[in-house]
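> make a model of this:
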Amino acid sequence: MFSSIARAIIGTTNDRALKAYSRRIASINALEAGLAALEDAALQAKTAEFGARLADGAKLDDLLPEAFAVCREASKRVLGMRHFDVQLIGGMVLHDGKIAEMKTGEGKTLVATLPVYLNALSGKGVHVVTVNDYLAKRDAEWMGRVYNFLGLSVGVIVPGIEDDERRAAYACDITYGTNNEFGFDYLRDNMKYALADMVQRDFSYAIVDEVDSILIDEARTPLIISGPSDEPTELYAQVDGIVKELAKDEAHYEKDEKFKTVNLTEEGSERVEQMLAEAGLLTEGNLYDVFNVSLIHHVQQSLRAHTLFTRDVDYIVKNGQVIIIDEFTGRMMEGRRYSDGLHQALEAKEHVVVERENQTLASITFQNYFRLYPKLAGMTGTAMTEADEFEEIYKLLVVEIPTNVPVVRKDQDDEVYRSGDEKYQAVAKLIEECRARNQPVLVGTTSIEKSELLSALLKRMKIPHSVLNARFHEQEAAIVADAGAPGAVTIATNMAGRGTDIKLGGNLEMRLKTELESLDPSARPAREAAIRAELDAAHEVVKAAGGLYVIGTERHESRRVDNQLRGRSGRQGDPGASSFFLSLDDDLMRIFGSDRMGPMLQKLGLKDGEAIIHPWINKALEKAQKKVEARNFDTRKNLLKYDDVMNNQRKEVYAQRREFMRADSVADVIGEMRADTIAVIVERRIPVKAYAEQWESAELAEDVKRIFGLDLPVVDWAGEEGIDESHLRERIADAVDAHMAAKAANFGPDFMRFLEKSILLQTLDHLWKEHLLALDHLRQGISLRAYGQRDPLNEYKAEAFALFTGLLDDLKEQVSSALAYVELGTDPDHGGPVFDPSLLIESHPNAGNYGGDLALAEPQTMTELNLTSISPYRADAVDPGRPETWAATPRNAPCPCGSGKKYKHCHGKIG
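Modelled structure (predicted):
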């Protein structure tokens, strides 16, 4: 009660923020008349003037009123578009590094020009992130006219362009591109072998369009660059035939649709073991023995493919390829593949060519990629429902910007039917009524399958319509442009991030573009006038009919997606209406609704074809959606905790890699690595304070020979009277150093420096690739530790730390050994294969169907049993949070206390 009274007196947080921003509008508007009187050249000179003031110590905030006013004046002259006052507020919110929630049709693209221009004045580069290539190119060309007029350069990043073009685009003052391209460029840059080959420069400021789609919906899955592995593909087809039979009986598996997981039952495990044995695939032991890890992995992925993934919903088959469908936009994701063998399982299921499985070479989530920017902002039509997540994960506050003209759209209560057939009949009846009064209709569906089902029904009723889904992706712009014409009926599979407004009567720009290009120039003015008159008349017809009617055919798990669909109607004060039709067969109702709802509706006397309509239904559904949103938030937060562990290691490796590339010579680093390697093998064979007879001198001699290729008389040295461990280490080091000095003299200093850097980088890349694979396996199986009353996250942190320590030790030893053995005329590529860029595959798995929740164990996670073989040290020995375990830390590893010193110089110091 007190909070509601306080809100009534002092307003909400959002109200107070808007009031603070509104105070600055007057100072911007006061400059308009003076700027309007300037010649173009004088207006353009303002950019240089602002740059000079920044160089003299001025802050961007000091320039905001003038820069915004200049940008608005430029927009008026170049585009014929003047920013509204509410758009100025949106620009200020974006400049402050917050999220601006602006309704569909409020001109977010134009709003972004204000903070983009202001921040580009610093010369550090501004990134504008869009959800698809079409929007990146369109916005760069459209808004680029304003920036170019003001003397700023604009670049655009799209798939398929060469590195030189990418480097030039990133060097521009403003760079447009998709979230995927920015992320993949970051990963690709950190696989290069020279700083000059990198395309990105240091991050400064980014504005993310459709920020909820990118930072929420797509945040659960990583961007992955992978290379082909040597695994054969025949096993996928063999296992598929077995699992196909197995999946026919639901007694063989347990499926959880809420969490999108599936596991074999005890009966299923016994049956699949029997079938695999009969097929000659299981030759010894049972399915869950450690040596059958690969087999159970194939079975599990095939089971997921058959029970959790539906053709024309999660993917389509086109030209003999399985193509992923983006759950949130309904678009085909060409060239993207599910990881961890899932895509191969789907290919086997659909009987198309099974491509080789890939091994991860580099990966990053959008959560961690966008947190690299010192300043980040976003804009969307729907963000308030996820405001808590934006603040907790990204430290981004959401400000709801009022509309320029009040929204007059009529949102009807939901209608709930008993069956899907009744629901679709009711939808078709409403479409007929709308067409009779020339009212355009936009129907939203959640999958291709359902859009085509409704399309078939409308065809039988002889109702003309257009279908927008992944099958007709190429026609998207034209279909959306005509969706506001009188009586038009458009069926769309998800409307998130479409980027094209539905204008009542039709889209003038699209009509002019398509119809005037083919005409003789002399005939164009008359045709343009006719088109304008036609669309003006159509606009009035549609307006009188009630504007665009939006129909939702079911509720999505997220309220945001429903709001995005609804927001297509009622833009800029236009009339409009929306309603959602639901049935008890819908996924949300079936999975999250009450089992008692159906019988209850029958008791209430609900007849065939009748619907229950009541505001309470809306509230109940909203509660269910809130629960799902909270669960998904917890999942993403849990995933981020795990990914942060890898992210810290990734940042360390990438930073170290850049240091190596930046250095003229890494000879000192190589020397330290060599000394550390010698110290490790000596300490391993000659324990501290051990008696001479306890020394493993022969084994030490073998280690020296294996690593450095030198046959030294270590046993004789060890037998000398009075020699101790330090003297022995020095003799070995002197011999190895002399060997390397002779090799350097033979190669020449320049070639030796090149060789050292090349081998160091290639070895680091090879070990990092293996480390990623180890972390993947560890992450899959770590949840099993919960059965032993141990926190999986703490276990993961401890083992990941130990694995990383092992990586550093292996790096020192492998680099030292490679340089010791390399000879002129041999291939110095000791660090593992460097893949041909044409063989690399970039993937971003569908967020809705990615690998399941970390809290749930899957049978194939038995692979964790093999992890300790990756490093000579026990993977679970050291826990940074428990000092009593630190004694197991390798002497030359970083001290787990976090000091940055080596363990032997910190908590492991002797004496």
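> switch to C-alpha atoms for all contacts and neighbour counts from now on
Will do.
> residues in contact with the nearest residue to residue 116 once chain neighbours are set aside?
In space, residue 116 comes closest to residue 126 once its chain neighbours are excluded; the distance is 6.5 Å by C-alpha to C-alpha, 6 or more residues apart in numbering. Shown in contact with residue 126 (C-alpha atoms under 8 Å, 6 or more residues apart in numbering): 116, 119-120, 173-175, 204-207.
> rerun that using 7 Å as the cut-off
Going by C-alpha atoms under 7 Å, 6 or more residues apart in numbering, residue 126 touches 116, 119-120, 173-175, 204-206.
> turn these into a markdown table, columns for secondary structure.
Below are these laid out as a markdown table (DSSP: H, G, I helix; E, B strand; the rest coil):
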| residue | secondary structure |
| --- | --- |
| 116 | helix |
| 119 | helix |
| 120 | helix |
| 173 | coil |
| 174 | strand |
| 175 | strand |
| 204 | coil |
| 205 | strand |
| 206 | strand |
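> want to put them side by side, so please do this one too:
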Amino acid sequence: MLSIARKLFGSSNDRAIKQMAKDVQKINALEPEFEALSDEQLKAKTGEFRERLGTGEKLDDLLHEAFAAVREAAKRSLGQRHYDVQLMGGMVLHQGDIAEMKTGEGKTLVSTLAAYLNALPGKGVHVVTVNDYLARRDSEWMGRVFAKLGMTTGVILNGMMDEERRRNYACDITYGTNNELGFDYLRDNMKYALKDMVQFGGREADKATHAYAIVDEVDSILIDEARTPLIISGRTEDRTEFYKTIDALIPLLDEEDYTVDEKSRSVSFTEEGNEHVEEILREKGLLESGELYDVENVATVHHLNQALKAHTIFKKDKDYILREDKVILIDEFTGRMMPGRRLSDGLHQAIEAKEGVDIQPENQTLASITFQNYFRLYDKLAGMTGTAATEAGEFDSIYGLGVVEIPTNKPIARLDEEDELYRTAKEKYDAIIASIEEANAKGQPILVGTVSIEKSETLSDLLKKRKIKHQVLNARYHEQEASIIAQAGVPGAVTIATNMAGRGTDIQLGGNVDYRIADWVEQQKQKGKEPTEDEIKAEREKIAADVAEKKKQALEAGGLYVIGTERHESRRIDNQLRGRSGRQGDPGRSKFFISVEDDLLRIFAPERLDAIMRTMGMKEGEAIQHPWMSKAVETSQKKVEARNFDIRKNILKYDDVMNDQRKAIFEQRIEFMTSQNVTDVIKDMREQVAEDIVRRHIPPKAYPDQWDSEGLAEDVKKYFALDLPIVDWAGEEGIADEEILERLNKAQSESYAEKAANTGPELMRRIEKQILLQTIDLHWREHLQQLDALRSVIGLRGYAQRDPLNEFKTEAFSLFEHLLDELRFETTRILSNIRIEPAGMAPPRPPQDITPVHRDPQTGRNEMRPEGAPPTPPTQGVLAGAARSAAAGDAFDADRPETWGKIARNAPCPCGSGKKFKHCHGSVSAV
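Reported below is the predicted structural model:
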């Protein structure tokens, strides 16, 4: 019935396309009018549109004219005219949905339509890309279109300083990666002044909002990478030698000592393994007392598990490579190197120990957020990709995004053949080589997709033996990426690529004129010649003619032939590889060669698959090629996708609990930063602390002989720095707890007022704000660590038939209440105890030595950025001394102990060693 209804009335997608086609006609009708405008008149249209918005018109009212203006600007600046289907894609983006457009349909140009229209209110538009290369390229490329319309374009790149970031965020349209935008949000909420914030530091207060974002490769960013949170981390204690010691124990284990689960990428000790490990630890003197799983040995067990995982789960040249004596992780989805990214919980250090390279210190969480909750901050969100339909349900349930499939500009002429299934990897590779030789002989360009560096190099070795010329694109040859991909459409070219997601460069049959001319110019410069405009123009014409001839040859040979050497866990990645062929109506062909030994089938397909093939009497080199078999592989992929969706949903459920607390803390910080005076807040805190300590030591309705007057006197001295005769007051006849509280409030209020008068009102206000913000940061950081610890063990509550999520909500709420109590007590204690000497007040010191982290969804790897990261806030023991030295005009300096002030003995040492103060600069030997 459903299929009959669709034939009669069309699908919802068909109806949406039909409606947008009417809007396209209206935009096309405006084209002659906009063509007649001069450059200045076209630029003036932006001001006109903004005036009309100010008079009450809506963005939808301006859509036709704004799109016509962008199309005209693109024609004049880039020589490119938006196709009708690109206009439809722009409409979908403006509606706040996802435009699914095939590879080569010009999504980058599509984004200019919705970006321009939504930038008119002046609140800023963020265009999100998957890597720095695309952010830089698109901002420069599309920036020419926006410049024609009088709009500014910015870009956020790794390593930029705050001032540069602030300027770029203040632009009308800002390009940047998902990671940079998310980390800037987290870092902004660790700043001590609004002017220091980068995302909205350069924008007017009423326009400081996450207004609109367009996410390129939306499936990669909002689905694949959303399984793990963004984390800002700081260094902790250095345990280099311990990692090496534990690593040396792993080779002593037997295979029966542990079990490996490749589906979940986890490993665990067996019962016999636990006994064997315990025996080894005792022999090595690493387990001096108790059993292996006693509380005092928790750290040892953790390090053992991470070392075992490093040896059994993480493979060199698949999950990481070694370069310049460093372990550099490889992106599962794109095959690129990820310098600076690290695994969490000591796993990266375990791999470094395994490979014998320098071991970097561990890190602790200072701030975190999931991509789901970051992108849900935007008032309006949109996205574009070539492959979104398979995840439409998730986009709708988590982000409220619909998916609209945009028709191609020209009909797809690519032939997608059924998969060929072989029993062994060797048979599969033999078939691949034979297919490459056949296609190569007739001059057909070939793109071969692999899932790892290791497999791309295995295939490369096989091609070398057959003397077939080819190019390899993987993490080892990352620098040549764009030029290799750009020339992969040349007749006879054979290109091996590790994953094709988010490459950003189309494969054009015959080659790419722009890249060839750029290479020619560079060659001339290396020869000491600076080519003139006329020479460049002449060479371009020559190259264009050559490319046109080669394109004709490639078309005659059948277009680009895409070979998949293995099915990926996600159907979308396979579709992205397939989509490289058949660009803009070109002919093409695609086929996947798979074997029972491939990871996907070995781990997820029916276990009897190999046995069935044997039973069928298949000879070596024979393959199964049938729609049923392709369906079975697709079912395996659906299983993995469903499992990954559950992981993302589970993460989001727990992060939603934290998100409410995060919003409360971040909003409170901004409120304090915008307030000129937080004295009333401090006063309320002091009075609440006074009430709490009185209630603590003088319970309601208790008799005077049950009062703990001595304990109350100690707390008054601790939190208010007052030596009051509490014991004498308690001995007075007929005195009540309310009167003691009243006397305490009067005394602490007078004492604080005297301190404020001696310090000076302005200086005191600034110190109050600094201490308040620093104390919030300290306790929020500790709160995050507690939540991390709680999250890691809360699943055990399930054994008691209790819902772990509900338990987490309850415990997290209790911890948050405790956080607020501690915030009041600590702020009151510090402000009451600091000694302030009126002098020039130094500004609050920004955080130091922090690193952004995003754990890779497939492998568990975390992103970090050591270079250019802001410093960590002074630790708890440093707060009082930092405020005092700031008041005296000396900024806190980790290298100058004289600027530290008084440090608590058990606080971390301000020098950054990770040791307690009493064991470092505060030790007797140090003195």
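> TM-score, when you put one on top of the other?
TM-score for the superposed pair, counting by TM-score structural alignment, normalised by the length of structure 1: 0.91. Supporting figures: 845 aligned residues with a C-alpha RMSD of 1.6 Å.
> what do we get in structure 2 for the residue nearest to residue 116 of structure 1?
Matched by TM-score structural alignment, residue 126 of structure 1 corresponds to residue 125 in structure 2.
> just residue 523 of structure 1 next, same as before
So residue 523 of structure 1 corresponds to residue 535, using TM-score structural alignment.
> in terms of secondary structure, what does the strand or helix carrying that match contact?
Using DSSP states H and E, the element containing residue 535 of structure 2 is helix 533-556. On a contact count with 3 or more C-alpha pairs under 7 Å, 6 or more residues apart in numbering; DSSP states H and E, helix 533-556 of structure 2 meets helix 513-526.
> show me what counts as buried in the helix it packs on.
513, 516-517, 520-521 (16 or more other C-alpha atoms under 10 Å).
> also compute the angle for it relative to helix 533-556, please.
Using axes from the mean of the first three to the mean of the last three C-alpha atoms, to 10 degrees, one finds that helix 513-526 of structure 2 and helix 533-556 are set 140 degrees apart in direction.
> still on that earlier bit, so what's the residue count around the match of residue 523 of structure 1?
12 (other C-alpha atoms under 10 Å).
> and it, how far is that from residue 521 of structure 2?
10 Å (C-alpha to C-alpha, to the nearest Å).
> quick check: neighbours shared by these two?
By C-alpha under 7 Å, 6+ apart, no residue touches both residue 535 of structure 2 and residue 521.
> one step back: the helix or strand that the helix holding residue 535 of structure 2 is followed by vs structure 1, mean deviation?
Next in sequence after helix 533-556 of structure 2, counting helices and strands by DSSP H and E, comes strand 560-564. Overlaying structure 1 shows strand 560-564 of structure 2 at a mean distance of 0.4 Å from the equivalent residues (mean C-alpha distance after the TM-score superposition for structure 1).
> which residues in structure 1 does strand 560-564 of structure 2 match up with?
Using TM-score structural alignment, strand 560-564 of structure 2 lines up with residues 548-552 of structure 1.
> stretch 607-624 of structure 2 now?
With TM-score structural alignment as the criterion, stretch 607-624 of structure 2 aligns to 595-612.
> give the buried residues for that stretch.
For stretch 595-612 of structure 1, by 16+ other C-alpha under 10 Å, it's 598, 601, 606, 611.
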